[in-house]
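>>> predicted model and sequence below, questions to follow.
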Amino acid sequence: MKRTAILLAAGALSLSVLAGCSAKPVANTPGSGASGDTIKVGLNYELSGDVASYGQSSVAGIELAAKEINDAGGINGKKIELIKYDTKSDTAEATTLATKLMAQDKVVTVIGPATSGGMKAQIQVAAQNQVPIVSGSATADDLTVTNGKLNEYVFRTCFNDSFQGTSAANYSTEKLGAKTAVIIKDNSNDYSKGLAASFDAQFKAKGGTIVAEEAYAKGERNFNSILTKIKGQSFDVIYLPGYYEEAGPAIKQARELGITAPILGADGYDSPKLAEAAGAGLTDVYFSNHYSSADSDPRVVTFIAAFKKANNAEPNAFNAVGYDTMKFVADAVGRASAVNGPAVKEAMESTKDFAGVTGTFSVDPATHNPVKSIVFIGYKDGKIAVAEKA
């Protein structure tokens, strides 16, 4: 009888091992974000520090989307549980928090940070933990593909810098009739340098001439020496890619010096603080963006109404891309073969015709970039006067 009991115990152990092999991934599976009745999603955003406006706006959109999804029954019956941390606009902190979200909190995916530098700081952590990371606003060309190699667990729901810079050059020549341009870039910022390089190449390809190229450093607030230097030259437009903190003062000072040429930028301009810094000088200023509140698409109209109700404020592009990114993640988790990092990554790669408030897009599996349109926002007298897709 003793021998029989041993054999029965051994058989039971064998069956339990076999059952474990055939079961769906559980908590110790990479990025296994399902726990009970919830699915854990990490938010790793700049909620304080230099670019807090981007992070705060993105998270407001994410939280609205998550609430809508949960109110509608969740993802396959499970509610989204958001685990939110503040990177303090610091890339080292972004790495530390990404590790915590993946290894300790066991999230199925991490949304954020908003900036390319913050996202790049997580690439190795994502690969090691097999947990996808997604941003709605990190636009650096080499984020998803570095030195020709796809970063398997990195995705974005926005277009990249090359597309923005190229589109700005096309807009300058085709819509504004520009033949000559000045470039003023942040020499300490990959975002600004990448945009400037793609604008330069496309503007020249369209037959234009770059008459001058000037540089500033992060945190610059006095642009008078640069602007005085270019004022005596003849040019049709200024391309000033960068963030609103520097762009606002530069625009204001340019207008005060009597420089009336149109000034173009990119999605880093999208903040209420741009108008605060630029003041009355915010005229003939155009920037590429992901979304326009003037869009009459029913999805956009519904989103704007819901955001205003929840936040008592008009949504900006970072609110919109945050909203879309959360919906994109939920869509992928809902279609995934299992609730874990590798399965969700595969579902993200196979996304087709995702309909969001920033446009309908499919994910290019070779680059993990969305294929989508771009919007140009134009200001006159401090107010939006132009909003058109290109």
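Alright, I've got the coordinates. Numbers count the residues shown, from 1 in each chain.
>>> from now on I want contacts and neighbour counts done on CA atoms only, so please keep to that.
OK.
>>> so where do the strands sit in the stretch 151-300 of the chain?
Along the stretch 151-300 of the chain, the stretches classed as strands by DSSP state E, counting those that start in this stretch are 154-156, 180-186, 209-216, 237-239, 263-265, 285-289.
>>> what helices or strands is the fourth one leaning on?
This means strand 237-239. Helices and strands touching strand 237-239, as assessed by 3 or more C-alpha pairs under 8 Å, 6 or more residues apart in numbering; DSSP states H and E, comprise strand 180-186, strand 263-265.
>>> tell me the helices and strands packed up against the longest one.
What it means is strand 180-186. helix 190-205, strand 209-216, strand 237-239.
>>> reformat these as CSV; add mean neighbour count and distance to residue 247.
Shown next, in CSV, are those (neighbours: other C-alpha atoms under 10 Å; distance: least, C-alpha to C-alpha, whole Å):
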stretch, mean neighbour count, distance to residue 247
helix 190-205, 21, 11
strand 209-216, 16, 11
strand 237-239, 25, 11
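>>> dump those into a markdown table; add distance to residue 85 as well.
A markdown table is the format used below for those (distance: least, C-alpha to C-alpha, whole Å):
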| stretch | distance to residue 85 |
| --- | --- |
| helix 190-205 | 24 |
| strand 209-216 | 31 |
| strand 237-239 | 35 |
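>>> quick one: which of the ones you listed is nearest residue 281?
Counting by C-alpha to C-alpha, residue 281 lies closest to strand 237-239 out of the helices and strands packed on strand 180-186; the figure is 14.2 Å.
>>> off-centre distance for that closest one?
Once both centres are worked out by C-alpha atoms, centre = their mean, to the nearest Å, strand 237-239 turns out to sit 24 Å from its chain's centre.
>>> and if you look at stretch 260-269?
Put simply, stretch 260-269 sits 19 Å off its chain's centre (C-alpha atoms, centre = their mean).
>>> ok, and here's another one to check against it:
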Amino acid sequence: MGKKKIFKSAIISMGIIFSILGAGCGSSNSNAIKVGGDLELTGNNASYGTSAANGAQIAFDDINAAGGINGKKVKFIKADNKSDPAEAANAITKLITSDGVSVVLGACTSSNTMAMVRIAEDQKVPVVSPFSTNPKVTVGDNGKVNSYIFRACFIDPFQGTVMGNFATKTLKAKRVAVYIDNSSDYSKGLAHFFEESFKKNGGEIVDEEAYLQKDSDFKATLTKIAASNPDMIYVPGYYEEVGKIIKQARDLGITVPICGGDGWDSSKLVKIAGAQALNNTYFTNHYSVQNKTPEADKFIKEYKEKYQTDPDAAAVLGYDAASMIIDAVKRAGSTDPKKIKEAIAGIKDLQLVTGKITIDKNHNPVKQAVIIEFKDGKQIFKQAVNPQ
């Protein structure tokens, strides 16, 4: 090879190296603000990730239509974590090192977000999870707050306490069976906090059983649960298995109330369980389309126009998480991940679709919960519960 060709080749090679290095640093020299989306777009929890992506996209489209943030447009780069913790870790690595994002929105399930924590902390890129409610997402087993991890949703101690009080005071339940997804940090954590609250109110846990994600036949365990003669069954799982559990429980003649958490909120639940089977079931959630506010009405209208369906909780929380990121980037005046992290930590009285929030010292939002009842396949707003 001649000297000119060698020199030219070296210049090209250096250009490639610099472009790779530039892509991985969240540089403020970019013409766009790059926001990553580490979301469950396929797999067992695809309903959540797809809804969250749709909700977030509306927020980013709206701000771009208004001229962007500080004169820059937002580029939302989505990566599919396939509803799997190992894939969630791979996705955030790609978003940070290859795509050069300054902040990441996701994941939706607690196990997937927890798989992202160490990478986000090491790379010093903030993460805002829309829908992960396990306390360990933001505070590790060592009691230390994860500096770069935040969320848009309430946490399981609050959600579990709300349902524990509802079971005791409204449903008048005294004997409860608990049916846990043993492969889910979310399910195990929520069950713990519900049991703690229910027993504190004088209730008795008469049976505790377990299943695994992707199980499909629950009849043997449900027969055992029925034999314990509970007043209510608590199933803190995700819609795919919950729908089958409720359908099979009703097929076995179990008529007592069945209750759960926000993991129930998917349009697919009614398709899986059937409208009739869902009567006399209740779950804690982040919002209700029937709990009217100007912010909710505006978002619901936009969402229905774009996607021809009512938004579920994951969609709303995707929008809220995106709104938190937009607010933080505006106030940071920069795409520097550290400055964005500090701005998210400083959120105070920010009005979102799910209510006004302030981020507390553990990086969790202080906000209300709602209780939803199913009647003939329709979600009916039962009551709102504010944090104490």
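Great, that's in hand. Since this is a predicted model, take the numbers as computed values, not measurements.
>>> TM-score of the superposition?
Scored against TM-score structural alignment, normalised by the length of the second structure, the superposed chains reach a TM-score of 0.90; 363 aligned residues with a C-alpha RMSD of 1.6 Å.
>>> ok, back up a step: ok, which of the helices and strands packed on strand 237-239 of the first structure comes nearest residue 149 of the first structure?
Among those, strand 180-186 sits nearest to residue 149 of the first structure (C-alpha to C-alpha), with 27.0 Å.
>>> how much does the closest one stray from the second structure?
Here strand 180-186 of the first structure, set against the second structure after superposition, deviates by a mean of 1.0 Å using mean C-alpha distance after the TM-score superposition for the first structure.
>>> which bit of the second structure covers that strand?
With TM-score structural alignment applied, strand 180-186 of the first structure matches the range 175-181 in the second structure.
>>> in that stretch, what's buried?
If you call a residue buried by 16 or more other C-alpha atoms under 10 Å, then stretch 175-181 of the second structure has these buried ones: 175, 176, 177, 178, 179, 180, 181.
>>> distance from the chain centre to that stretch, please.
Distance of stretch 175-181 of the second structure from its chain centroid, counting by C-alpha atoms, centre = their mean, is 23 Å.
>>> please apply the same query to stretch 9-23 of the second structure.
Distance of stretch 9-23 of the second structure from its chain centroid, counting by C-alpha atoms, centre = their mean, is 38 Å.
>>> tell me the buried residues in it?
Result for stretch 9-23 of the second structure [16+ other C-alpha under 10 Å]: buried residues 22, 23.
>>> so what's the equivalent of residue 235 of the first structure over in the second structure up against?
If you follow residue 235 of the first structure across to the second structure using TM-score structural alignment, you land on residue 230. Listed by C-alpha atoms under 8 Å, 6 or more residues apart in numbering, the contact set of residue 230 of the second structure reads 175, 176, 177, 206, 256.
>>> which parts of the stretch 251-390 of the first structure are helices?
Secondary structure of the stretch 251-390 of the first structure, counting by DSSP state H, counting those that start in this stretch: helices at 272-278, 298-311, 317-335, 341-349.
>>> in the second structure, what stretch matches the second one?
Mapped onto the second structure using TM-score structural alignment, helix 298-311 of the first structure spans residues 294-307.
>>> mean deviation of the matching stretch from the first structure?
Mean for stretch 294-307 of the second structure is 0.9 Å (mean C-alpha distance after the TM-score superposition for the first structure).
>>> so what touches that stretch?
Applying C-alpha under 8 Å, 6+ apart, the set of residues contacting stretch 294-307 of the second structure is 55, 58, 289, 309, 310, 311, 352, 353, 354.
>>> pick out the most distant pair among the residues you listed.
Farthest apart among the contacts of stretch 294-307 of the second structure - using C-alpha to C-alpha - are 309 and 352, which lie 20.3 Å from each other.
>>> hmm, back to that, cool, now which of the contacts of residue 230 of the second structure survive the switch to the first structure?
Of these, the ones still in contact in the first structure (both residues aligned by TM-score structural alignment, their matches' C-alpha atoms under 8 Å) are 175, 176, 177, 206, 256.
>>> doesn't residue 343 make contact with residue 324 of the second structure?
No. Using C-alpha atoms under 8 Å, residue 324 of the second structure is not in contact with residue 343, being 9.4 Å away.
>>> between those two, which one's more packed in?
A direct count of neighbours by other C-alpha atoms under 10 Å for residue 324 of the second structure and residue 343 places residue 324 higher, at 25 against 19.
>>> which residues touch residue 78 of the second structure?
Applying C-alpha under 8 Å, 6+ apart, the residues contacting residue 78 of the second structure are 36, 37, 38, 39, 53.
>>> dump the helices and strands packed on strand 237-239 of the first structure to TSV, plus distance to residue 372 of the first structure.
Below are those laid out as TSV (distance: least, C-alpha to C-alpha, whole Å):
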stretch	distance to residue 372 of the first structure
strand 180-186	26
strand 263-265	19
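>>> re the thing from before, and the kept ones among the contacts of residue 230 of the second structure, which is closest to residue 27 of the second structure?
Out of those, the member with the shortest distance to residue 27 of the second structure (by C-alpha to C-alpha) is residue 177, at 52.4 Å.
>>> let me see the contact set for that closest one.
Residues near residue 177 of the second structure by C-alpha under 8 Å, 6+ apart: 205, 206, 207, 208, 209, 225, 228, 230, 232, 233, 234.
>>> any idea how far residue 230 of the first structure is from the equivalent of the second one over in the first structure?
Matched by TM-score structural alignment, residue 206 of the second structure corresponds to residue 211 in the first structure. Between residue 211 of the first structure and residue 230 of the first structure the distance, using C-alpha to C-alpha, to the nearest Å, works out to 9 Å.
>>> swap in residue 244 of the first structure?
In terms of C-alpha to C-alpha, residue 244 of the first structure sits 21 Å off from residue 230 of the first structure.
>>> between the two, point out the one with more neighbours.
Set residue 244 of the first structure next to residue 230 and count neighbours by other C-alpha under 10 Å: residue 244 wins out with 26 against 18.
>>> aligned counterpart of the more buried one in the second structure, please.
Superposed on the second structure with TM-score structural alignment, residue 244 of the first structure falls opposite residue 239.
>>> how about the nearest residue to that match, chain neighbours excluded?
Using C-alpha to C-alpha, 6 or more residues apart in numbering and skipping the chain neighbours, the partner closest in space to residue 239 of the second structure is residue 264 (4.7 Å).
>>> now do the same contact list for that neighbour.
Contacts of residue 264 of the second structure (C-alpha under 8 Å, 6+ apart): 237, 238, 239, 242, 283.
>>> nearest to residue 380 of the first structure, of the helices of the stretch 251-390 of the first structure?
Here helix 272-278 is closest among the helices of the stretch 251-390 of the first structure (C-alpha to C-alpha), at 11.0 Å.
>>> alright, that wraps it up for me.
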